[in-house]
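Undergrad: Model the structure of this input:
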Amino acid sequence: MSAGKRFPFIPRFGRLASGITFSLSLLAGSLAAPQAAHAEGQIRIAEQFGIVYLLLNVVRDQQLIEKHGKAEGLDIKVDWQQLSGGSAVNDALLSGAIDIAGAGIGPLLTVWDRTQGRQNVKGVASLGNFPYYLLSNNPKVKTIADFTAKDRIAVPAVSVSVQSRFLQYAAAKQWGDKEFNRLDKYTVALPHPDATASLKAGGTELTGHFSNPPFQNQALENPDVHVVLDTYELLGPNSPTVLYATEKFRTDNPKTYKAFVAALAEAADFAQNDKGAAADTYLRVTGAKISRDELLKIIDNEQFQFTVTPTNTYPLADFLHRVGAIKNKPASWQDYFFEDPAIGQGS
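TA: Next comes the predicted model:
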C-alpha cells in the first residue's frame, strides 16, 4: 500500500490514544473522588450512536421523565449528552459529569467491578435485545481466524466496549481462554458513523468493524462488505446495551430515579408495540440519514425486542471473570443491576 493510501484515520488514532491515556488517569482519580451531588429534579444522561438507544430517543421526544416527575410532584430538568465509547462514558459517570450512563454490558461490568466499595455502579435497565455484527470488506476474512496483522477492526472503545468483549468471547471459543485477547492488537477505537463510512468506501487499513444497527445494515449495502460474526449466533438473544448509575445518585434522588425508570418502561412499551411510530421518533430526534422504509426493515423483526429487562448478560460476565478481565465474580445478573421491580426478572 502506497503512502498516499495509508489509513486516513491514523492521526485520529493518535488523538484517541492520547485521550485514552487521559481517560485512564481520570478513571484512577475518580475512583477515589467524591461524587458531585445535586438536588432532586436534575438528571444528566449520556447516550451513544445507533438504534439501540431508541428508547432514550422516545423518552426525550415525549418528555417522559418530566411527565413521570410531575406525577411525583417534581419538576425535573433533563440534560442529554452524546458520547462515543464505553471508556468515555465511564469516565464521565465517575467524574460526576453525568448521572445515567448508556453503554454496552461490557463497560458496565468493568465499572461495576472497579467501583465496588466506592461508587458502587450498577445497571439501571436494559435498552433491548439486538444482534450486533462483526463486518469486513476483506474477501479473505470469512471467520475471525482469518484476520491478520494487515487488518484493523473498528470498535467504539478498545478492550472495554461490548464489541471488544464480544470479540474476546469469540476468540476464547476459537482458541481457548488463554488466547481471549488474541485479536485485541488489531482493534482501533472509532465511532460507528466514521467506521461505517470507511468500511463502505474501502481502500484503507480498516477492513473490519464490530458494529451495531443501523450502521451494520448501512455498511452491508456495499456488496463487498459481509458478516463475519453475528452475536446472536455467538451468545443467543441478549441485551448488549444498558443504562447504569452510581449508588449515590439512586439513593440521593429517589423520585428522579423512579421517574426515569418509569419513563424508560413506558418508552419500551411504546417502541415494541408501534415500530412505525418508534422509527419516526428515531428519525426526528437523531436526524439519521436513513429512509423510514429501511429503518422499519431493520427494527420490525422478531430479533429486535425493546425491553427494559436485561436478557442473557451473565454468560459474558462469567467469561470476563474467568479470563481475569474483572476481579469480582458476580453470582448472578442481580449482582450488577440495581433491584427494581420495574425491570422484571432478567438473566
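Undergrad: switch to C-alpha atoms for all contacts and neighbour counts from now on
TA: Fine.
Undergrad: Tell me where the stretch 101-250 of the chain has helices.
TA: Assigned by DSSP state H, counting those that start in this stretch, the helices in the stretch 101-250 of the chain fall at 105-114, 162-175, 192-201, 215-219, 231-235, 247-252.
Undergrad: which one of those is the most hemmed in?
TA: Mean neighbours per residue, mean count of other CA atoms under 10 Å, is largest over these for helix 105-114, with a mean of 25.
Undergrad: Residues touching that one, excluding its own?
TA: Residues from elsewhere that reach helix 105-114 (CA atoms under 8 Å, 6 or more residues apart in numbering): 31, 86-87, 90, 120-123, 160-162, 165, 239-242, 244, 313, 316-317, 325-328, 336.
Undergrad: Now, these that are in strands?
TA: If you go by DSSP state E, those have 122-123, 241-242, 244 in strands.
Undergrad: Distance to Ala263 and neighbour count for those residues - can I get that in JSON lines?
TA: Below are the ones in strands among the contacts of helix 105-114 laid out as JSON lines (distance: CA to CA, whole Å; neighbours: other CA atoms under 10 Å):
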{"residue": "Lys122", "distance to Ala263": "19", "neighbour count": "25"}
{"residue": "Gly123", "distance to Ala263": "16", "neighbour count": "26"}
{"residue": "Thr241", "distance to Ala263": "17", "neighbour count": "24"}
{"residue": "Val242", "distance to Ala263": "15", "neighbour count": "26"}
{"residue": "Tyr244", "distance to Ala263": "15", "neighbour count": "28"}
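Undergrad: Those residues: which two are farthest apart?
TA: Maximum pairwise distance among the ones in strands among the contacts of helix 105-114 (CA to CA): 13.4 Å, between Lys122 and Thr241.
Undergrad: Second chain to compare with the first, below:
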Amino acid sequence: MKLTRRHALKLVGASGLALSLPTLARAQEVEKKNITIAVGGKALIYYLPLSIAEINGYFEDEGLKVKVADFAGGSKALQAVVGGSADVVSGAFEHTINLQSKGQFYRAFVQQGRAPAIVLAVSNKTMPDYKSPADLKGKKIGVTAPGSSTNMMVNFYLEQNGLKPSDVSFIGVGAGAGAVTAMRTGQIDAMANLDPVIGTLLKENEVRVIADTRTVADTKAIFGGNMPSACLYASEDFITQNPKTAQALANAIVRADKWIQANDAETIAKTVPASYLLGDVELYKQCLDANKESLSPDGLVDEDGPSTALKALAAFVPNLDPAKIDISKIYTNEFADNANKKYPNV
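TA: The predicted structure is shown next:
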C-alpha cells in the first residue's frame, strides 16, 4: 500500500518520532509549493512527460501542487511566464536563447525531449505537384503559433533551401483539432506540427512529409547536431530563489521520462486523457511509437545540444548575434543529474 501523507502523520504521531519521512521532508523543504506551469499544446506527445508527471502524481510526491495552464503555442506559454502569470514554462529549449538575446535570463533545468519531433508536411489538396522546397514560395504555412518552435523549424528549413521567411505566409493554427481542420479545408498549403496532428493527417492521406525531426538521426541531418526540445525552463531568479522547488520539478519530470521509456504504447494510451487520442486510439499508439525516440530517457541535455539550438535560432531570429549568447547560462544538468541519482530506475 502506498504511504500517503495522512498515513505517515498518523504513524509518526503514534511513534513520537520526528517528522523525518522523505515524503514529508520534501513537502516541507520546497520553497514554493503552489506552482503554475505554462505549456503550449499539452496534449502533444512532445509534452508527454509533463502529462505523465501530473497524471501519475509525481509532482505531489515531491510536495508540489502544480497547475498546468495550456496555451495555443509555445510563444504564448512564454508570454505567460514573462508576464508573471506562470512560474515555469514547459516549452522549447531555444526560447531560453531568444530571451537572453533580449537581456532576459531564463534557464532550462530538465529535458522532456531530445529531438524536436516537428514534422513539415505539404497539402496533397493544394500542393499535389510539390517537387522541391522552392515550391513553398508564396504559400501559406501553418504553425502552432507565430514565433513558436514550429515556426523556427520552418525558417531553418527555408534558410537551408535558399528561401527567406518572407517568401511564405505563416498562420497560427494551434496544436489540436483546429490544425487538422485548417489543413483539411485548404486554409493552409503546408504545416509544421507534431503528433498526433501529423499522424491524423497522414492516415487520411491529407499531407506529404518533406522534413521530419521525430528521430535523432533525422534531427542531426536537418540541424547538424543534437537538438534539445521540450524542457522545463524558468527565470534565473526563480531557480536561484527556489532551488529545492526546481529540484522537485526536475525529479518529477525525470521519473516521467523513465516511465515513458519503460512502458509500451498500449499502457501510455490508457494512461493519458481520452481527449489526447483525437478519437483514434490506434493512431495515437502509432504516433507514440513514431515519437518515442524523440523523448528524453533521463532529462539531461546533450553536450552539443545548446550550440546546435543557438545555430538554428540565429537563422530564425533577425539580428541575433551568437557571439553575444552565453550558452552556459541557458541550461543546467545539475537538477536532472540529482534526479537520476534519486530515481535511477522507474
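Undergrad: Now the TM-score, please.
TA: The TM-score (TM-score structural alignment, normalised by the length of the second structure) is 0.75; 289 aligned residues with a CA RMSD of 2.6 Å.
Undergrad: What residues sit buried inside stretch 299-317 of the second structure?
TA: 299-301, 305-316 (16 or more other CA atoms under 10 Å).
Undergrad: related to what we said a few turns ago, out of the helices of the stretch 101-250 of the first structure, which is closest to Arg44 of the first structure?
TA: Closest approach to Arg44 of the first structure among the helices of the stretch 101-250 of the first structure (CA to CA): helix 247-252, 10.8 Å.
Undergrad: Moving C-terminal from that closest one, which element do we reach first?
TA: helix 254-273 (DSSP states H and E).
Undergrad: In the second structure, what range does that next one match?
TA: Here helix 254-273 of the first structure aligns to the second structure at residues 243-262, judged by TM-score structural alignment.
Undergrad: mean deviation (superposed) between the matching stretch and the first structure, please.
TA: When the first structure is overlaid, stretch 243-262 of the second structure sits 0.9 Å from its aligned residues on average, using mean CA distance after the TM-score superposition for the first structure.
Undergrad: I figured Val121 of the first structure was touching Thr115, is that so?
TA: Yes. Counting by CA atoms under 8 Å, Val121 of the first structure does reach Thr115; the two are 6.2 Å apart.
Undergrad: When the two are compared, which one has more neighbours?
TA: Neighbours were tallied for Val121 of the first structure and for Thr115 using other CA atoms under 10 Å; the higher tally belongs to Val121 (29 against 17).
Undergrad: How about the more buried one, nearest residue that isn't a chain neighbour?
TA: Using CA to CA, 6 or more residues apart in numbering and skipping residues adjacent in sequence, the residue nearest Val121 of the first structure is Thr246, 4.3 Å away.
Undergrad: roughly how far is stretch 188-208 of the first structure from the heart of the chain?
TA: How far stretch 188-208 of the first structure lies from its chain's middle: 18 Å, per CA atoms, centre = their mean, to the nearest Å.
Undergrad: Quick one: end-to-end distance for it.
TA: End-to-end distance of stretch 188-208 of the first structure (CA to CA, to the nearest Å): 10 Å.
Undergrad: For burial, what's the neighbour tally of the nearest residue to Ala265 of the second structure once chain neighbours are set aside?
TA: Leaving aside its sequence neighbours, Ala265 of the second structure sits nearest to Lys285 (CA to CA, 6+ apart; 5.1 Å). Residues within reach of Lys285 of the second structure, counting by other CA under 10 Å, total 20.
Undergrad: and what of the one 5 residues further on?
TA: Around Ala290 of the second structure there are 15 other residues, counting by other CA under 10 Å.
Undergrad: wait, is it part of a helix?
TA: Yes. Under DSSP: H, G, I helix; E, B strand; the rest coil, Ala290 of the second structure sits within a helix.
Undergrad: any idea how far it is from Gly199 of the second structure?
TA: Ala290 of the second structure is 9 Å from Gly199 of the second structure, where distance means CA to CA.
Undergrad: try Val110 of the second structure
TA: From Val110 of the second structure to Gly199 of the second structure the distance is 27 Å (CA to CA).
Undergrad: next one: Leu277 of the second structure
TA: In terms of CA to CA, Leu277 of the second structure sits 11 Å off from Gly199 of the second structure.
Undergrad: these two touch, right, Ala277 of the first structure and Ala271?
TA: Yes. Applying CA under 8 Å, one finds Ala277 of the first structure in contact with Ala271, separated by 7.3 Å.
Undergrad: Which helix or which strand is home to the counterpart of Leu94 of the first structure in the second structure?
TA: Per TM-score structural alignment, the equivalent position to Leu94 of the first structure in the second structure is Val82. Element membership for Val82 of the second structure (DSSP H and E) is helix 74-83.
Undergrad: Using the aligned residues only, give the average distance of that helix to the first structure.
TA: Relative to the first structure, helix 74-83 of the second structure is 1.4 Å off (mean CA distance after the TM-score superposition for the first structure).
Undergrad: ok, and what's touching that helix?
TA: Outside helix 74-83 of the second structure, the residues touching it (CA under 8 Å, 6+ apart) are 38-41, 70-71, 86-92, 95, 144-149, 234.
Undergrad: Can you flag the buried ones in these?
TA: Using 16+ other CA under 10 Å, the buried ones in the contacts of helix 74-83 of the second structure are 38-41, 70-71, 86-92, 95, 144-149, 234.
Undergrad: And Ala277 and Ala271 of the first structure? Which one has more around it.
TA: Applying other CA under 10 Å to Ala277 of the first structure and Ala271 shows that Ala271 carries more neighbours, namely 21 against 15.
Undergrad: right, and Ala271 of the first structure touches Tyr282 too?
TA: No. Using CA under 8 Å, Ala271 of the first structure makes no contact with Tyr282, being 10.2 Å away.
Undergrad: what do these two both touch?
TA: Common contact partners of Ala271 of the first structure and Tyr282 (CA under 8 Å, 6+ apart): Val58.
Undergrad: Show me which positions of stretch 183-192 of the second structure end up buried.
TA: Of the residues in stretch 183-192 of the second structure, 183-184, 187-192 count as buried by neighbour count, 16+ other CA under 10 Å.
Undergrad: ok, back up a step: next one: the match of Leu94 of the first structure from Leu300 of the second structure, what distance?
TA: Where Leu300 of the second structure is concerned, Val82 of the second structure sits at a distance of 24 Å (CA to CA).
Undergrad: What residue in the first structure is paired with Ile52 of the second structure?
TA: Superposed on the first structure with TM-score structural alignment, Ile52 of the second structure falls opposite Val58.
Undergrad: For its match, grab the count of nearby residues.
TA: 26.
Undergrad: Now do the contacts for it.
TA: By CA under 8 Å, 6+ apart, Val58 of the first structure lies in contact with 267, 271, 278, 281-282.
Undergrad: Just send those back as a markdown table, with distance to Val227 of the first structure too.
TA: A markdown table is the format used below for the contacts of Val58 of the first structure (distance: CA to CA, whole Å):
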| residue | distance to Val227 of the first structure |
| --- | --- |
| Ala267 | 31 |
| Ala271 | 27 |
| Ala278 | 26 |
| Thr281 | 28 |
| Tyr282 | 25 |
